[in-house]
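Enquirer: Have a look at this prediction, sequence included:
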Amino acid sequence: MAIIQPFKAVHPTADKVSLVTSRSYDDYGATELAAYLEFNPFSFLHILNPAYMNQQKIGFDKRFKAVAHKYADFKRDGILVQEEKAVLYLYQIESKNHAFIGILAGTSIKDYQDNVIKKHEDTLQYRVDLFKDYLHQTGFNTEPVLMTYNSTTALSEWIKAKSQERPLLDFSTTNKEKHTLWKIADENEIQWLQEQFKSIGDLYIADGHHRSASAELLYEQDKNSGNQNLDYFMSYLIADSNVKIYEYNRLIRDLNGFSKEDFIKKLADNFVIKSKKQELWKPKHKFEFGMYLDNDFYSLKLKEENFIFDDALSGLDAQILYKTVLQPILGIDDLRTDDRIAYVPGTKSITTIKEQVDNGEFEVGFMLFPISIKEIKDLADANLIMPPKSTFIEPKFRSGLVVYEI
């Protein structure tokens, strides 16, 4: 029984929303970031990086306080405005190939602790601690946790009808996306939606495990302060059929001392190998893997008869590649910290892998078939953790569109 909560959100004014919102801060290279900060005084990037020319010269504490001050400036200048009462939102992101639509709401720390909100990824403690400190110092968050749910006919029909109403905000971005935000302020509608999610049951984190863990850590630190906003964290709730899941492909810097011939011979113990020569080949089914090595592509089909998959993790393609190739043959034990491995999201062309191998930076590349939403949910239901960099999930939220104050 999942709880969703309206909140007194902050958002840009309609005339400036397209100027204010930005992609995630980490998406920008140094040159692009500098250009946005130089030529767009309304960009939310000014808040996220208020001392960008001197960011290497100040510590996190001073930087976070500067973020809070710049955020207050944007509110004081009327660039950002706050709702007078707690609301929910319906939010749609449309690109050329896909449309995502879901509900922005506060989700419960208690649900997170009680495993009503289910997880499938591990977290790095230093990242959790750092973002907790960021939330504590700045007093706001603008990146919701992406969660999926099992949709119902009633909820789907309500979303369809609501999306025909006049929106609060409607704008396009330079990467050719259209963003539309509808406010849900009617108390009867809010109560109805709350009942719907109570009946749906569990929620599943698709993207944002570190953000949710940081919110819990902040709650435990400050729960006696009387601040009820700490009891919730902002989430974007989207039907599990509406998310788009891409794979993360792997690049390896060397063959761990093996010759090409010996390496392929070792692979043949567990895979049926076919040369695809110069065909830009990538797997089309589960238990298939692509490989690029020495100017040729290969298909690797798992010899399933060699394996017994006794849980959701053991049958995951990313785990199979790790257990059959990366660890025993290539000697990569830690997928997070070993500098011999790098990752390329499936949103990028397969030629990216080819180019990085051809230029000598890496010796071999592996392409995976995307994980399904069912596999993610099976892992979460079994309290299992998938290998790092197994999924790249869309949609991605724009910073500065909706802000949850703490």
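Expert: Here it is on my side, so go on. Small disclaimer: the values here were computed from a predicted structure and weren't measured.

Enquirer: from here on, contacts and neighbour counts on C-alpha atoms
Expert: OK.

Enquirer: Now do stretch 51-63: distance from first to last residue.
Expert: Terminal residues of stretch 51-63 lie 7 Å apart, using CA to CA, to the nearest Å.

Enquirer: quick one: contacts of it?
Expert: Residues outside stretch 51-63 that contact it (CA atoms under 8 Å, 6 or more residues apart in numbering) are N49, P50, A66, Q137.

Enquirer: Name the residues of that stretch that are buried.
Expert: Neighbour-count burial for stretch 51-63 flags A51, Y52, R63 (criterion: 16 or more other CA atoms under 10 Å).

Enquirer: try stretch 215-226
Expert: By 16+ other CA under 10 Å, the buried positions in stretch 215-226 come out as A215, E216, L217, L218, Y219.

Enquirer: Comparison target, given below:
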Amino acid sequence: MPIIHSFKAILPHPTKAEKVVIHLENLSLESAKEIRSINPESFVHLLVPKIENHYLRGSKTEITFQKIAENFDDFIQKNILMKDDTANIYIYRQENSQHSYTGIWTASSIDDYINNKIKKHELTRAEREKGLIEYLQQTGIDANPVLITYPENQKLEAFIKNEINKDSAIKISLDGTDHQVWRVSDLDKVNEIIQIFKEMPDTYIADGHHRAAAASTYGIERRKLNLKHKGTEDYNFFSSVYISSNQLSVLPFHRFVKLTEHQNSNGIIASIRKEFELTEIDVKDLIPTQPHFVGFYIQHKAYQINLKKHLKNDVLADLDVSIIQEKILSPLFQIDNPREDQRLQFVGGNVDLLTYIKKVDEGIFDMGFLLFPISVAELIKIADIGEIMPPKSTWFEPKFLAGLITHQIN
């Protein structure tokens, strides 16, 4: 069912790839500036450029985008980045001592997103979409792919297995993880992949709802302005990586809360005890090992919250994140807009939770709720019935390197 499209990707020169690519997750402005100052070939120059002429006319945003465009052209001219001569589909592998992920890196149709053939489980924020649209419009750089998953497909897995026996176009190692890219250039093989995807059932966004939404909105606007629109232009597609659902890693987003001056920790503990079975545990057992149990850390003590009495035999309502939101965060803290409330901080992915427990002990936060991850099967069920998960319900891996494969929207 999904329509995918080959494209002329922009990749780093194989000898420069390790210097070009960059992790976007948790990249602070300070870190970006530091990388920029020591590495003239880093992709960070296409994200946070250094503005040397402060007398240029225009707004700060306009000047920034102008500099990004200049840096992009400069990277191409210097062969730091190189555009493929032919339209390809790409195979991508990420592998370390714990995990291996292999998938198809391609361009997905904005129509599939709009028509819900690529299904969603998360709402997007207009403000964030606007910023991404502006970046696409001003730079044409589509460098952070949307992660899309699908039920295991034997035809596609067999195709991938055959292709990765060949030499890869790029192979780099970064922070203990190997990244490889293979080009699929043969037209018959490209068409074979496209046909396999056409025969698939629905696919599902795992990570990148805002990027997909922004690309789709931007593409629709470009169509209106192009009197010779054909449907094959790059603005009709967005960069995406398809990885089978049996390969994905799903990690939780934990919740850390700061009390207001009118609240106290003893009152919160008492309120939670009224609604749930609350058991004191050892700190080392804080991270739950099964669903419907939540680790709760407060006043230098660790507890386990049993959520089972609030199960309703409803796939969305029975998510741990839903119960925590509806039964604790909203009624006890009046956190009704968790995305925007400054008292709430989400901590996702592979992080050192002891650091955050220490922040509770030091009073930066007053408490933490540690959750068990949602399964891919639950995500698919929720997307299939058209429901939306609470904000920050899932942290999916793999995450991708910016600058490894860039889709250019001219």
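Expert: Now that the structure is in, tell me what you want to look at. All of these numbers come straight from a predicted model, not from anything done at the bench.

Enquirer: about what we covered before: now intersect the buried residues of stretch 51-63 of the first structure with the helices, please.
Expert: If you go by DSSP state H, those have R63 in helices.

Enquirer: returning to that earlier point: as a markdown table, the buried residues of stretch 215-226 of the first structure with distance to R76 of the first structure and secondary structure would be great.
Expert: Formatted as a markdown table, these follow (distance: CA to CA, whole Å; DSSP: H, G, I helix; E, B strand; the rest coil):
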| residue | distance to R76 of the first structure | secondary structure |
| --- | --- | --- |
| A215 | 26 | helix |
| E216 | 30 | helix |
| L217 | 30 | helix |
| L218 | 26 | helix |
| Y219 | 28 | helix |
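
Enquirer: and the residues you listed as CSV, adding distance to S349 of the first structure?
Expert: Conversion of these to CSV gives the following (distance: CA to CA, whole Å):
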residue, distance to S349 of the first structure
A215, 35
E216, 37
L217, 38
L218, 39
Y219, 41
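
Enquirer: if we can go back for a sec, closest one of the contacts of stretch 51-63 of the first structure to L368 of the first structure?
Expert: In terms of CA to CA, no member of these lies closer to L368 of the first structure than N49, at 35.5 Å.

Enquirer: Run a quick neighbour tally on the closest one.
Expert: When neighbours are defined as other CA atoms under 10 Å, N49 of the first structure has 19 of them.

Enquirer: so how far is E143 of the first structure from it?
Expert: Distance, N49 of the first structure to E143 of the first structure, by CA to CA: 15 Å.

Enquirer: can you check Y36 of the first structure too?
Expert: 20 Å.

Enquirer: Sort out which of the contacts of stretch 51-63 of the first structure are buried, if you could.
Expert: For the contacts of stretch 51-63 of the first structure, a burial check counting by 16+ other CA under 10 Å picks out N49, P50, A66, Q137.

Enquirer: is it true that the third one touches P50?
Expert: Yes. Counting by CA atoms under 8 Å, P50 is a contact partner of A66 of the first structure at 6.3 Å.

Enquirer: Compare Y36 and E143 of the first structure and say which is more crowded by neighbours.
Expert: Legend: neighbour count by other CA under 10 Å for Y36 of the first structure and E143, higher for E143 (22 against 18).

Enquirer: what's that one in contact with, if anything?
Expert: Applying CA under 8 Å, 6+ apart to E143 of the first structure gives the contacts M234, F397, R398, S399, V403.

Enquirer: Touching, the second one and H179? I think so.
Expert: This means F397 of the first structure. No. In this structure F397 of the first structure lies outside contact range of H179 using CA under 8 Å: 9.9 Å.

Enquirer: residues contacting the equivalent of D381 of the first structure over in the second structure?
Expert: Under the alignment defined by TM-score structural alignment, D381 of the first structure corresponds to D384 in the second structure. Applying CA under 8 Å, 6+ apart, one finds that D384 of the second structure lies in contact with K119.

Enquirer: Now do D384 of the second structure against N246 of the second structure, distance only.
Expert: 18 Å.

Enquirer: what residues are up against the aligned partner of Q319 of the first structure in the second structure?
Expert: Under the alignment by TM-score structural alignment, Q319 of the first structure pairs with S322 in the second structure. Residues counted as contacts of S322 of the second structure (CA under 8 Å, 6+ apart) are L316, M389, P390.

Enquirer: residue contacts, the first one?
Expert: Looking back up the chat, that one is L316 of the second structure. By CA under 8 Å, 6+ apart, L316 of the second structure lies in contact with S322, I382, E387, M389.

Enquirer: The host helix or strand of the first one vs the first structure, average distance?
Expert: Looking back up the chat, that one is S322 of the second structure. Counting by DSSP states H and E, the secondary-structure element that holds S322 of the second structure is helix 320-324. Once fitted to the first structure, helix 320-324 of the second structure is off its aligned match by 0.6 Å on average (mean CA distance after the TM-score superposition for the first structure).

Enquirer: what's the spacing between that helix and its chain's center?
Expert: 21 Å (CA atoms, centre = their mean, to the nearest Å).

Enquirer: now stretch 282-293 of the second structure
Expert: Relative to its chain's centre, stretch 282-293 of the second structure lies at 25 Å (CA atoms, centre = their mean).

Enquirer: do stretch 170-182 of the first structure as well
Expert: Worked out by CA atoms, centre = their mean, stretch 170-182 of the first structure lies 19 Å from the chain centre.

Enquirer: List the buried residues of it.
Expert: Neighbour-count burial for stretch 170-182 of the first structure [16+ other CA under 10 Å]: D170, K178, H179, T180, L181, W182.

Enquirer: can you list contacts of that stretch?
Expert: By CA under 8 Å, 6+ apart, the residues outside stretch 170-182 of the first structure that reach it are 14, 17-18, 89-96, 162-163, 165-169.

Enquirer: ok, now with 6 Å
Expert: By CA atoms under 6 Å, 6 or more residues apart in numbering, the residues outside stretch 170-182 of the first structure that reach it are S18, Y89, L90, Y91, Q92, I93, E94, S95, P167, L168, L169.

Enquirer: circling back to that earlier point, of the contacts of S322 of the second structure, which are reproduced in the first structure?
Expert: Contacts from these that recur in the first structure, judged by both residues aligned by TM-score structural alignment, their matches' CA atoms under 8 Å, are L316, M389, P390.

Enquirer: Relative to A158 of the second structure, which of those is nearest.
Expert: Looking across these and measuring by CA to CA, the closest to A158 of the second structure is M389, at 33.2 Å.

Enquirer: how about the strands in the stretch 301-406 of the first structure?
Expert: In the stretch 301-406 of the first structure, strands defined by DSSP state E, counting those that start in this stretch lie at 341-345, 364-367, 391-394, 404-405, listed in chain order.
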